[in-house]
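Colleague: missing the sequence, but the structure's below:
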């Protein structure tokens, strides 16, 4: 049977960003040129990376890090938006999510340079305070300034924001059915062409292989996972995760193996997944309940087996669920 002009065509696009790949799977009218969409999606994530990367010395974020304390600096709107979201979640999480950990991230070797014992000692000895107390934003004039010395790092939110920009860009082309992602951080738009929700694997926290722990099905929602099993360094025979303890200026010593959060946007899911990792199972679950978050904590027992603990409607009845930014459609599907 030949296609008509009203048939939707499945498209699968991808490209490089932030040291990994972005992806977009969507259904669109046949006349929508995939090359044009590819270029627009690449431009969207390139803009995020150019503004928020700590790996690019000329990024807008690194320009802010280098600016003198007290000096107002003009900043692009998207960087200001991510700073605002990061500071808001920092306040809401009791500073468990802190975008002011750039010195510690770099010192421990999770940036573009190797770990440095001297910088590690300096990061752990440095006086710490919440980033929201150190950064002032002026949304009216599009400016930002530092009240005290601080090294900002947006790696716990920029990738999620990049996913949101992919979704927004597709929406600008009139695409209402899509699944977009960057390295496992995902956002679903609408339903698939068969009117079923989008299926996403929650990865098992295994550093040796990639395998699903469970399947999550989403509609108009985003999901992000923070874990200790992909980005880590080994120091003195001990494996240390990339997630920093804001109180110590050092990697978390004890934490869940991973935390998965479903939220309205991927930037929010990304930041909250990090915050709940920092808080740990007990305090993190309480925070998730208090904030109305849907979260899945995966914990290792003494034998290395994985145990799950869910918070919220999506994870309370089973390992898979349907989530919607407009409310829960159903849950507990397997």
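Modeller: Great, that's in hand. Since this is a predicted model, take the numbers as computed values, not measurements.

Colleague: all contacts plus neighbour counts: C-alpha atoms, from now on.
Modeller: OK.

Colleague: can you give me the helices in the stretch 51-200 of the chain?
Modeller: 60-66, 77-92, 102-107, 117-125, 158-172 (DSSP state H, counting those that start in this stretch).

Colleague: Which one of the ones you listed lies nearest to residue 242?
Modeller: helix 102-107 (7.4 Å; Cα to Cα).

Colleague: for that closest one, packing partners?
Modeller: Helix 102-107 is packed against helix 117-125, with contacts defined by 3 or more Cα pairs under 8 Å, 6 or more residues apart in numbering; DSSP states H and E.

Colleague: on that earlier part again, between the helices of the stretch 51-200 of the chain, which gets nearest to residue 247?
Modeller: Between these, helix 117-125 lies closest to residue 247; by Cα to Cα that is 8.7 Å.

Colleague: The structure to be compared is supplied as follows:
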């Protein structure tokens, strides 16, 4: 493994690498030795996120996730170590959140038009989907980690979109470390992780997005150093039913889309996979239950809640000090 680069900022070069993945883009901003093979690093980063997508995408019929979804209850399915690690963490957070995070909501996602099967809600499919996912995933999926196998004990369609992007960011961070990079900010959509600080010693500045549909605007800025951040919200993808705007995020406990007044939740964690999943869990849990859950789990979290015609911020950890809003 290459030696970690720790040269003064003056001899390091700021570069940006990026590429397409998972219907969005990955990017890395990093301060590196000018002699670093940038093409090799770019190719390794692209391969890492592609491996996550190939294993965990609900949009690829040949993904490992879809092989698990097609399996009959009781049938053991051999899976690669990466998706096994994500499934294990997903089930752990599902248990800790009492099902607020539920990776077994794939049928609901499809029925409401947010998956690969259709673009709009289908009433008949919704009625059928409400019978799926019972019991919740953390009670119906068994993992045999040592053997790299999993089996369902009930009909269920799994969806890892609430955790896989965060894991992809963690995998990019691992690639950067393997190439000796000590100062970087890796991002995949709304999930980011800082590796160290900038070479100058300053933390990486990351915008917290204002949860306004149809526009991209920063509500505030947080600083990251060896820390990950993820945001889940209802303002980018939703379905309008009458006067209600229903989120693409599913509440498996209600067998319905989230509709609880929470516009977004931002979570800080040491790894991006955990930040990603906990942001989803807290969004589903809602303002009161979510705050109580975040306190119980000692999470640093920022809730932005719609109250009539204004935003209300509720924060824990460093977010409790000053929030991010204006």
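Modeller: Nice, thanks for sending it over. Values in this document were obtained by computation on a predicted structure and should not be read as measured data.

Colleague: Overlay them and tell me the TM-score.
Modeller: With the length set by TM-score structural alignment, normalised by the length of structure 2, the two chains reach a TM-score of 0.94; 317 aligned residues with a Cα RMSD of 1.8 Å.

Colleague: if we can go back for a sec, just send the helices of the stretch 51-200 of structure 1 back as JSON lines, with distance to residue 22 of structure 1 and mean neighbour count too.
Modeller: Putting these into JSON lines (distance: least, Cα to Cα, whole Å; neighbours: other Cα atoms under 10 Å) gives the following:
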{"stretch": "helix 60-66", "distance to residue 22 of structure 1": "21", "mean neighbour count": "19"}
{"stretch": "helix 77-92", "distance to residue 22 of structure 1": "19", "mean neighbour count": "19"}
{"stretch": "helix 102-107", "distance to residue 22 of structure 1": "23", "mean neighbour count": "24"}
{"stretch": "helix 117-125", "distance to residue 22 of structure 1": "32", "mean neighbour count": "15"}
{"stretch": "helix 158-172", "distance to residue 22 of structure 1": "8", "mean neighbour count": "24"}
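
Colleague: Which one of these lies nearest to residue 50 of structure 1?
Modeller: helix 60-66 (7.0 Å).

Colleague: chain center to stretch 239-256 of structure 2: distance?
Modeller: 19 Å (Cα atoms, centre = their mean, to the nearest Å).

Colleague: need the strands for the stretch 101-250 of structure 1, in chain order.
Modeller: 135-138, 143-146, 178-182, 185-189, 198-203, 212-219, 221-227, 232-235, 238-241, 244-245, 250-251 (DSSP state E, counting those that start in this stretch).

Colleague: In structure 1, what range does stretch 90-106 of structure 2 match?
Modeller: Mapped onto structure 1 using TM-score structural alignment, stretch 90-106 of structure 2 covers residues 86-102.

Colleague: Please compute how far the matching stretch lies from its chain's middle.
Modeller: Worked out by Cα atoms, centre = their mean, stretch 86-102 of structure 1 lies 13 Å from the chain centre.

Colleague: start to end distance for that stretch?
Modeller: 14 Å (Cα to Cα, to the nearest Å).

Colleague: that older thread, looking at the strands of the stretch 101-250 of structure 1, which is nearest to residue 318 of structure 1?
Modeller: Short answer: strand 212-219, nearest of those by Cα to Cα, at 9.2 Å.

Colleague: Give me the mean distance between the closest one and structure 2.
Modeller: On superposition with structure 2, the mean distance recorded for strand 212-219 of structure 1 (mean Cα distance after the TM-score superposition for structure 1) is 0.7 Å.

Colleague: Adding distance to residue 231 of structure 1, write the helices of the stretch 51-200 of structure 1 out as TSV.
Modeller: Formatted as TSV, the helices of the stretch 51-200 of structure 1 follow (distance: least, Cα to Cα, whole Å):
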stretch	distance to residue 231 of structure 1
helix 60-66	22
helix 77-92	21
helix 102-107	12
helix 117-125	18
helix 158-172	14
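
Colleague: nearest to residue 137 of structure 1, of those helices?
Modeller: helix 77-92 (7.5 Å).

Colleague: hmm, who's touching the match of stretch 90-106 of structure 2?
Modeller: 130-132, 150-154, 156-157, 244-246, 249, 268, 271-272, 274-276, 278-279, 287 (Cα atoms under 8 Å, 6 or more residues apart in numbering).

Colleague: how does it look with 7 Å?
Modeller: 130-132, 150-154, 246, 271, 274-275, 278-279 (Cα atoms under 7 Å, 6 or more residues apart in numbering).

Colleague: got it, and stretch 313-321 of structure 2?
Modeller: Residues contacting stretch 313-321 of structure 2 (Cα under 7 Å, 6+ apart): 300, 301, 302, 303, 304, 305, 323.
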